[in-house]
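Enquirer: sequence first, predicted model second:
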Amino acid sequence: MRQDWNYVPLSKACLIKPPKSEARQRLHQSDLVSFVPMSDLGIREKFFSSMEEKPFGKVSGSYTYFADDDVLLAKITPCFENGKLGIARGLVNGVGFGSSEFIVFRPSGELASEFLFYYLSQDGFRDAGQRVMSGAVGHKRVSKEFIENHLIPLPPLAEQKRMVAILDEAFEGIDAAIANTEKNLANAQELLESYLSSVFSRSSQDYPQKPLSDISTFSSGGTPSKRNDTFWCGDIPWVSGRDMKSTQLFDSQLHISVSAVAGSSTRIAPIGSLLILVRGMGLAHGAQVAELMVACAFNQDIKGVHPKSDLVPRYLVFALRHKINSSENILSNAAHGTLKINSEGLKNVLVPIPCIEKQNEIVTAIEALKLGIQHLESIYQRKLLALAELKQSLLQKAFSGALTSEMPDKQQKEAVA
């Protein structure tokens, strides 16, 4: 902490929740204003864009009021922890209304909006707020007392502007590096799908194709009764949609007993079987197909596929992932907006069938590529983490006073000019 800085509660440095009467005094009911739902507020993005306009009279009753240069902060979980905040700029008629879950700060003349934005962007601020959140699970909010009483440094306005200028320049470079890394990460993730497409498009031309129903048998799953405790204390892995995140399944989060299998519609699939997610939001990320490395049971959102002896299960995993993802007839919408795989469409998926040796050769090449992609993804993920940590390090340095105190006088003057 800088000894020459003044530290004041946020309630003293800002007007929190400006009154709607300001807008009522200068706007008619039919005048348009900006409307900002929670989805429009970015994650630690300095300025947000309002995509909607609504008549003042339609939103002035139950929505949160703010104006140009006010700072908005989400107060509800998980938006608060994620860092949803931003500065209002370019509002229609200078006025906006939005989510009731916004906290609105109007900085005093001694506090710059950009300085406040960067201060609220700190992990330390959000961590402190998270510790005192209250409310029902999924609806916890940061407390009014925490916001009002939280101390913020209040250096001279000129120094605030110097800090903002330094952070703007540094964050611009970091954000460019983040965007480039995210692009590389996306390209790495798309590389496997592109390779699968080339492999199986070529295989479809070079080898005979057979419907999945001709080369495998199917089984359905079920959920044992939750009311019977003895059903859920066994040693048999029981797979649900949330376990379908890998192309190989070695275990699951839940286990059931032999009596659960006997007393329900679920069945045990042997090692070498494939599980396909046929219903659920997991399908939004594409086909979820996994080879079983242990015998297990599974729920009704999953279908078991049991390949015949002339098929390498691992080959069929990759073939089905590609075929389902590239088909327009297999995936469709189910009830409540979820996705499902059409049973008849799945049975009729055409799979190219090379000899066993060629299947193993294809699997070896795909696994090698996957390993290389995973290595690249790990590098990019570590870089993204390092860049995020660099941002937080700069913020911590800034609000401890070290950032501007280390600047030569000439550089300070250039920063504020």
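Expert: In hand now; what should we look at? Numbering: from 1, shown residues only.

Enquirer: when you work out contacts or count neighbours from here on, use the C-alpha atoms and nothing else.
Expert: Noted.

Enquirer: OK, contacts around the residue most central in space within the chain?
Expert: Nearest residue to the geometric centre of the chain (Cα atoms, centre = their mean): N82, 9.9 Å. Taking Cα atoms under 8 Å, 6 or more residues apart in numbering as the criterion, N82 is in contact with I43.

Enquirer: if you set the cut-off to 10 Å instead, what comes out?
Expert: 42-44, 74, 121, 123, 126 (Cα atoms under 10 Å, 6 or more residues apart in numbering).

Enquirer: next: D68.
Expert: 87-96, 106.

Enquirer: may I see those residues arranged in CSV, with secondary structure and distance to A262 as well?
Expert: Formatted as CSV, these follow (DSSP: H, G, I helix; E, B strand; the rest coil; distance: Cα to Cα, whole Å):
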residue, secondary structure, distance to A262
I87, strand, 60
A88, coil, 61
R89, coil, 64
G90, coil, 65
L91, coil, 64
V92, helix, 65
N93, helix, 68
G94, helix, 67
V95, strand, 64
G96, strand, 61
R106, strand, 65
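
Enquirer: one more to weigh against that first structure:
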Amino acid sequence: MISVRLRRIAQINPQTSAFDRLGDDAELTFLPMEAVWPGGRIDISQRRTKAAVSTGYTRFQNGDVLVPKITPTFEAARSVLVNDLHGGVGAGTTELHILRPEGDVDGRFLLYVTNTHEFLKLGEAEMYGVAGQKRVPDAFIRDFCVELPDLESQRRIADFLDAETAHIDHFAQANNRLLDRLAERRVAAVINEVSGGEYSRKRESTLAWLNSVPDSWGEVRVGLLARMGSGHTPSRSRPEWWKECTIPWITTGEVQQVRNDRAEEIFQTREKISEVGLRNSAAELHPKGTVVLCRTAASAGYSAVMGTDMATSQDFVTWTCGARLEPFYLLWCLRAMRQDLLGRLAMGSTHKTIYVPDLQALRIPLPPTREEQAEIVRRIRSNNERVDRLMDKVKQQVALLAERRQALITAAVTGQFDVSTASGRGVTE
């Protein structure tokens, strides 16, 4: 083996003359960031004309290794080797570094180099930029040192890793399919509970997201059961309103806490407002137990219960429940109807919004007593706990497979073992 920098064995972010030779109407492969997946999976079905991607896009060709430069896709080992591009050429997101193998370098071996532990960890350490927008610099790629065996050995290592990683990826994909099924089962169980479960006497529901409800239940507009409210942002141009801030203030940043539906309550907020700001704006202090629903942008449809007295921004609508409605029962109704709610009510092409008049018209299935509502919540929590435990175990297996995959690649590429004497799949078992 010889130690060599990447720039000596591959062109880094080179010009693509094959792209320049195309006519403006010629079609080529288009690759947005979301089309590049972990494990080398890639969707090359999208196409654009050369004229449509002549500026503002990264260009590449068959045989190139594409390395995502931005967090968290870089750390997720989402590099790919591209082949079978339409016309042999592609264009895509600018968040890619292009590595074009030269001379006696196997493209598959180069791809595995970009998936080693050292490459990913050192690249992560070299990232620059603000949180959430950090990128791996061009200089790191160029100067990264590779222990390069001869071409025959590169191909032998790549053949071995192709077989072994395919074996690992098969199990990982099976586990991910299981996670999808468990998530579907979790949602279905919630819908089943808020529609009456195993009640024997049912009638057809008038709600679009339910088939039936028990005969003894109502289907009631939420506004008749809870006081609806909203929120506001005190003027940022009045700095005196943003001093001595002590009131928890829910913004879209808090949605991350409840996005997976495991947490029911929000207790902490990233921002707070002051008593002065509250008094001089349309913001309102809502009591503990108030149900909140985000109605804008990518967080639209997500809901939670306030764990203490809080205010919200204008991105939220709130319901303070009366004597007939258990707040956590309302919460699970909102979560059960989320897809229907978004499909019917979320409007706007760029920043979708669920408008207040539509929310004022929301109806839910209503068991006659709060005790019955509380029992439904108890059963939902019990089922969710069982499913979540299973999902956690499966996720742990997926993480272990990813660790094993990277360790195997690192060991093979750096020569920690001779793949010609490795015992095949036994290495991964």
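Expert: Noted; the coordinates are in hand. Keep in mind that what you see is a predicted model, and the values were worked out from it rather than measured.

Enquirer: kindly provide the TM-score of these chains.
Expert: Superposed pair, TM-score by TM-score structural alignment, normalised by the length of the first structure: 0.84. Supporting alignment: 401 aligned residues with a Cα RMSD of 3.0 Å.

Enquirer: for the contacts of D68 of the first structure, pick the one with the most neighbours.
Expert: With neighbours taken as other Cα atoms under 10 Å, the top of the contacts of D68 of the first structure is G96, carrying 30 neighbours.

Enquirer: my guess is it meets S49, correct?
Expert: No: look at G96 of the first structure against S49 with Cα atoms under 10 Å: they stay out of range, at 11.2 Å.

Enquirer: need the residues touching each of the two.
Expert: The contact lists of G96 of the first structure and S49 share 34, 36, 88-90, where a contact means Cα under 10 Å, 6+ apart.

Enquirer: straight-line length of stretch 405-414 of the first structure, end to end?
Expert: 15 Å (Cα to Cα, to the nearest Å).

Enquirer: quick one: buried residues of it?
Expert: Going by neighbour count (16 or more other Cα atoms under 10 Å), the buried part of stretch 405-414 of the first structure is Q412.

Enquirer: ok now it, how far from the chain's centre?
Expert: Averaging C-alpha positions (Cα atoms, centre = their mean, to the nearest Å) puts stretch 405-414 of the first structure 39 Å from its chain's average.

Enquirer: next: stretch 327-344 of the first structure.
Expert: That offset, for stretch 327-344 of the first structure, works out to 23 Å (Cα atoms, centre = their mean).

Enquirer: in it, what counts as buried?
Expert: Under 16+ other Cα under 10 Å, the buried positions of stretch 327-344 of the first structure are 330-331, 339-342.

Enquirer: let me have those residues in JSON lines, extended by distance to F117 of the first structure.
Expert: Formatted as JSON lines, these follow (distance: Cα to Cα, whole Å):
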{"residue": "I330", "distance to F117 of the first structure": "47"}
{"residue": "L331", "distance to F117 of the first structure": "44"}
{"residue": "L339", "distance to F117 of the first structure": "40"}
{"residue": "K340", "distance to F117 of the first structure": "43"}
{"residue": "I341", "distance to F117 of the first structure": "46"}
{"residue": "N342", "distance to F117 of the first structure": "49"}
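
Enquirer: what range in the second structure does the helix or strand hosting E145 of the first structure sit on?
Expert: Applying DSSP states H and E as the criterion places E145 of the first structure in helix 144-149. Under TM-score structural alignment, helix 144-149 of the first structure corresponds to residues 138-143 of the second structure.

Enquirer: in strands only, show me the buried residues of stretch 327-344 of the first structure.
Expert: 331, 339-341 (DSSP state E).

Enquirer: any chance of a markdown table for those, columns distance to E377 of the first structure?
Expert: Below are those laid out as a markdown table (distance: Cα to Cα, whole Å):
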| residue | distance to E377 of the first structure |
| --- | --- |
| L331 | 28 |
| L339 | 28 |
| K340 | 29 |
| I341 | 29 |
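
Enquirer: can you tell me which of these lies closest to F171 of the first structure?
Expert: L339 (39.3 Å; Cα to Cα).

Enquirer: show me the contacts for E182 of the first structure.
Expert: So E182 of the first structure contacts 176, 188, 377, 380-381, 383-384 (Cα under 10 Å, 6+ apart).

Enquirer: these, buried ones only, as a ChimeraX selection?
Expert: Restricted to buried positions by 16+ other Cα under 10 Å, the ChimeraX selection for the contacts of E182 of the first structure reads:
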select :188,377,380,383,384
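
Enquirer: in strands only, show me the contacts of E182 of the first structure.
Expert: Per DSSP E, the contacts of E182 of the first structure never map to strands.

Enquirer: all helices of the stretch 1-150 of the second structure, in order?
Expert: 6-9, 17-20, 107-113, 117-125, 138-143 (DSSP state H, counting those that start in this stretch).

Enquirer: and of the ones you listed, who's closest to D64 of the second structure?
Expert: helix 107-113 (7.3 Å).

Enquirer: and S213 of the first structure, which of the three is it?
Expert: For S213 of the first structure, the assignment made with DSSP: H, G, I helix; E, B strand; the rest coil gives helix.

Enquirer: which residues does it contact?
Expert: 305-307, 344, 346-350 are the contacts of S213 of the first structure under Cα under 10 Å, 6+ apart.

Enquirer: can I get the buried part of those as one PyMOL selection?
Expert: Selecting only the buried entries of the contacts of S213 of the first structure in PyMOL, with 16+ other Cα under 10 Å as the criterion:
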select buried, resi 305+306+307+346+347+349+350
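
Enquirer: narrow the contacts of S213 of the first structure to those in helices?
Expert: Among the contacts of S213 of the first structure, DSSP state H puts 344, 346-347 in helices.

Enquirer: let me know the closest of these to V164 of the first structure.
Expert: L346 (56.7 Å).

Enquirer: and the closest residue to that closest one other than its chain neighbours, what does it touch?
Expert: Nearest non-adjacent residue to L346 of the first structure, counting by Cα to Cα, 6 or more residues apart in numbering: I330, 6.4 Å away. Contact analysis of I330 of the first structure by Cα under 10 Å, 6+ apart lists 278, 323-324, 340-349.

Enquirer: now those residues in JSON lines, with distance to K144 of the first structure?
Expert: Output for those, formatted as JSON lines (distance: Cα to Cα, whole Å):
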{"residue": "V278", "distance to K144 of the first structure": "45"}
{"residue": "K323", "distance to K144 of the first structure": "53"}
{"residue": "I324", "distance to K144 of the first structure": "50"}
{"residue": "K340", "distance to K144 of the first structure": "44"}
{"residue": "I341", "distance to K144 of the first structure": "47"}
{"residue": "N342", "distance to K144 of the first structure": "50"}
{"residue": "S343", "distance to K144 of the first structure": "53"}
{"residue": "E344", "distance to K144 of the first structure": "56"}
{"residue": "G345", "distance to K144 of the first structure": "55"}
{"residue": "L346", "distance to K144 of the first structure": "54"}
{"residue": "K347", "distance to K144 of the first structure": "57"}
{"residue": "N348", "distance to K144 of the first structure": "59"}
{"residue": "V349", "distance to K144 of the first structure": "57"}
